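A.B. asks: any chance you could fold what I've pasted below:
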Amino acid sequence: MTIDVAITIRRGDFVRDIAIASDAPVTALVGPSGGGKTSALLAIAGLVRPLAGHVRIGGRTLFDAAAGIDVPAHRRDLGVMFQEARLFPHLSVRANLGYARRADPAAVAAMAERLGIAALLDRWPRHLSGGETRRVALGRALLARPAALLLDEPLAHLDADRAKALLLLIGEAALDLPLLYVTHDPDEAITLGAQVVTVE
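C.D. replies: Predicted structure coming up:
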């Protein structure tokens, strides 16, 4: 799927031009903290409005300042996995997974098996480890059956073993749908075989 992004974004006093052009299965936006990577991802997702430019995913125009196009986030058909898992604290793991487009129970069970969290389906988010929480968040994003998946520093604050396990699962997800992967660690991008876009 082609990613064609050329936008100007503002966050507070920070203004930045970001350009991404890729047709790779995995595209990694790599650079140091504070460079605008997360802001770019949020703009692509429709959660931040750029000052100018365009966002086209798979040939579909999601934003074009000159043409007055700004597709609402919930209609962009993009799955987003944030740095913080953002699970619903009042819902069990099963209900968090099933929240995605009201996924049917069989699909939820199959996803839980795939991610190694089948034994956790009746737990509450507050009883999960960091790695378990990220797996639930990944599963919820995948169950939404998006056209593409946007991941913002998904391995942040995980220990090496949990990070490695989650990265393997993300690599498997990339076999099914395109990924835009934000990270400060070039090794993660290399492991995923990503086309790298560097943000300085």
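
A.B. asks: can we go C-alpha only for contacts and neighbour counts from here?
C.D. replies: Will do.

A.B. asks: and Leu128, how many neighbours does it have?
C.D. replies: The local packing count at Leu128 equals 14, with neighbours defined by other Cα atoms under 10 Å.

A.B. asks: which secondary structure element contains the residue nearest to Leu42 when sequence neighbours are not counted?
C.D. replies: Take Leu42 and drop its neighbours on the chain: the residue closest to it by Cα to Cα, 6 or more residues apart in numbering is Val48, 5.5 Å away. Val48 is located outside every helix and strand, with elements delineated by DSSP states H and E.

A.B. asks: would you do the same for the sequence below? I want to compare the two.
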Amino acid sequence: MTLSVDLSHRFGDFALDVTFEAGSGVTALFGRSGAGKSTIVNAVAGLLRPDRADITLGSTVFNDMRTCLPPHKRRIGYVFQDARLFPHLSVAQNLDYAARFGAKSKTRSHVIELLGLGALLSRRPATLSGGERQRVALGRALLAEPELLLMDEPLAALDGPRKSEILPYLDRLKSETGVPILYVSHAVDEVARLADTMVLLEGGRVARAGPLFDVMADPAAVPLLGVREAGAVMRAHVQAHGDDGLSTLRLAAGTLNLLGVHAPVGSEIRLRVLAQDVLLSLEMPTGLSAQNILPVTIKAIRSGGGHGAAISLDANGDALLARVTARAVTSMGLHEGQSLFAIIKATSVAQNAISGDTTLAFSPGP
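C.D. replies: Below you'll find the model as predicted:
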């Protein structure tokens, strides 16, 4: 089922004018504060009536020139940043309240198992951690049998440990429920881990949109993502775990050896390699401590307004991104179509840069 959004709205001096589509899986709306992310999801939910809108979910018209479907008829689940549970009800009662509005096909027990809520059922929201409250909020939204799930900065209020606690549940939610998700965030690590499609917003406009792997590896997206956060997302298969703590991952262009991968052998994972952690060499390097060396071809070079350049690389069909100085581009004679080698340190991929079919972790090393 596809969500189609075409809307414009004005708040004082700020004008929002966006068009995009969100298909199955997770579509992430990403942008700085004030880019228009929450306004979009509120319009989709029916909590805001835009100045102009054509919004449809499959064959259901939410908004057009004649229609503005009320929120309770949109079959949407909405998970807010602050959970918004009923404080006077137990977890079980919060879930049961939502289940009254849902169909019978999705059982309460399945949602409880999916989100690991069994041990929490008798507790009140005030006794839960932030991550536990968000899991209950997710369960409540799912039990209403939504056709679309909206998540507006659901992890923004959580600290690092609580965020790590809930991310595996979001992975399961994405893979097991089949409910399309529109996910709002300004955290690149969350988007890289969860999203299938990415919509980059800047100043109320869509700056880039498309499959996550393409958008993240686009040099033009670096200013929007931030130079320290920019980096490509790659798929890899776990080939082996060594006694020395290094795991061997198979990519299209070769192998990577990384620390602390706990996914089972044979599973597929995704990892984000920051552009600033990729080194380039004109020749096959020798005598390096870094053992991860991949043959690549330069697809595009984009120079920023400063002294750096973002370089899009083709690693036998996988996209990789490198950030180097403008001086390096000149001194190495870098140009589109050139073949060279990309070097990635085994300790450069951190814990929040990985996701897969199970609970995974990367150790950043010493």
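
A.B. asks: the residue nearest to Leu42 of the first structure -> the second structure?
C.D. replies: The equivalent of Val48 of the first structure in the second structure is Leu48 (alignment by TM-score structural alignment).

A.B. asks: gap between the nearest residue to Thr61 of the first structure once chain neighbours are set aside and Asp185 of the first structure?
C.D. replies: Distances taken as Cα to Cα, 6+ apart put Val55 closest to Thr61 of the first structure, at 6.1 Å, once the chain neighbours are dropped. If you measure Val55 of the first structure against Asp185 of the first structure using Cα to Cα, to the nearest Å, the figure is 25 Å.

A.B. asks: who has more neighbours out of those two?
C.D. replies: Val55 (25 against 15).

A.B. asks: was I right about the more buried one contacting Val5?
C.D. replies: Yes: at 4.6 Å, Val55 of the first structure and Val5 qualify as touching, with contact defined as Cα atoms under 8 Å.

A.B. asks: still on that earlier bit, wouldn't the match of Val48 of the first structure be in contact with Asn42 here?
C.D. replies: Yes: the pair Leu48 of the second structure and Asn42 passes the contact test of Cα under 8 Å, sitting 5.5 Å apart.

A.B. asks: can you tell me the SS state at the residue nearest to the spatial centre of the second structure?
C.D. replies: With the centre of the second structure defined as its mean C-alpha position, the nearest residue by Cα atoms, centre = their mean is Val191, 1.8 Å away. For Val191 of the second structure, the secondary structure call by DSSP: H, G, I helix; E, B strand; the rest coil comes out as helix.

A.B. asks: and for it, nearest residue in space, chain neighbours not counted?
C.D. replies: Beyond its immediate neighbours in the sequence, the residue positioned closest to Val191 of the second structure (Cα to Cα, 6+ apart) is Ala28, lying 6.3 Å away.

A.B. asks: show me the contacts for that neighbour.
C.D. replies: Leu182, Tyr183, Val184, Ser185, Val191, Ala195, Asp196, Thr197, Met198, Val199 (Cα atoms under 8 Å, 6 or more residues apart in numbering).

A.B. asks: secondary structure element for it, which one?
C.D. replies: strand 26-30.

A.B. asks: do the same with Ile166 of the second structure
C.D. replies: Once you assign secondary structure using DSSP H and E, Ile166 of the second structure falls within helix 160-177.

A.B. asks: tell me which other helices or strands that helix touches.
C.D. replies: Applying 3 or more Cα pairs under 8 Å, 6 or more residues apart in numbering; DSSP states H and E, one finds that helix 160-177 of the second structure contacts helix 108-114, helix 130-143, helix 188-194.

A.B. asks: show me what the last one packs onto, helices and strands only.
C.D. replies: Judged by 3+ Cα pairs under 8 Å, 6+ apart, the packing partners of helix 188-194 of the second structure are strand 26-30, helix 160-177, strand 268-274, strand 354-356.

A.B. asks: what does whatever helix or strand comes next after it contact?
C.D. replies: Using DSSP H and E, the helix or strand that directly follows helix 188-194 of the second structure along the chain is strand 197-202. Contacts to strand 197-202 of the second structure, defined as Cα under 8 Å, 6+ apart, come from residues 20, 22, 25-32, 35-37, 191, 206-212, 215, 224.

A.B. asks: can you rerun that using 7 Å?
C.D. replies: 26-31, 35, 206-212, 215 (Cα atoms under 7 Å, 6 or more residues apart in numbering).
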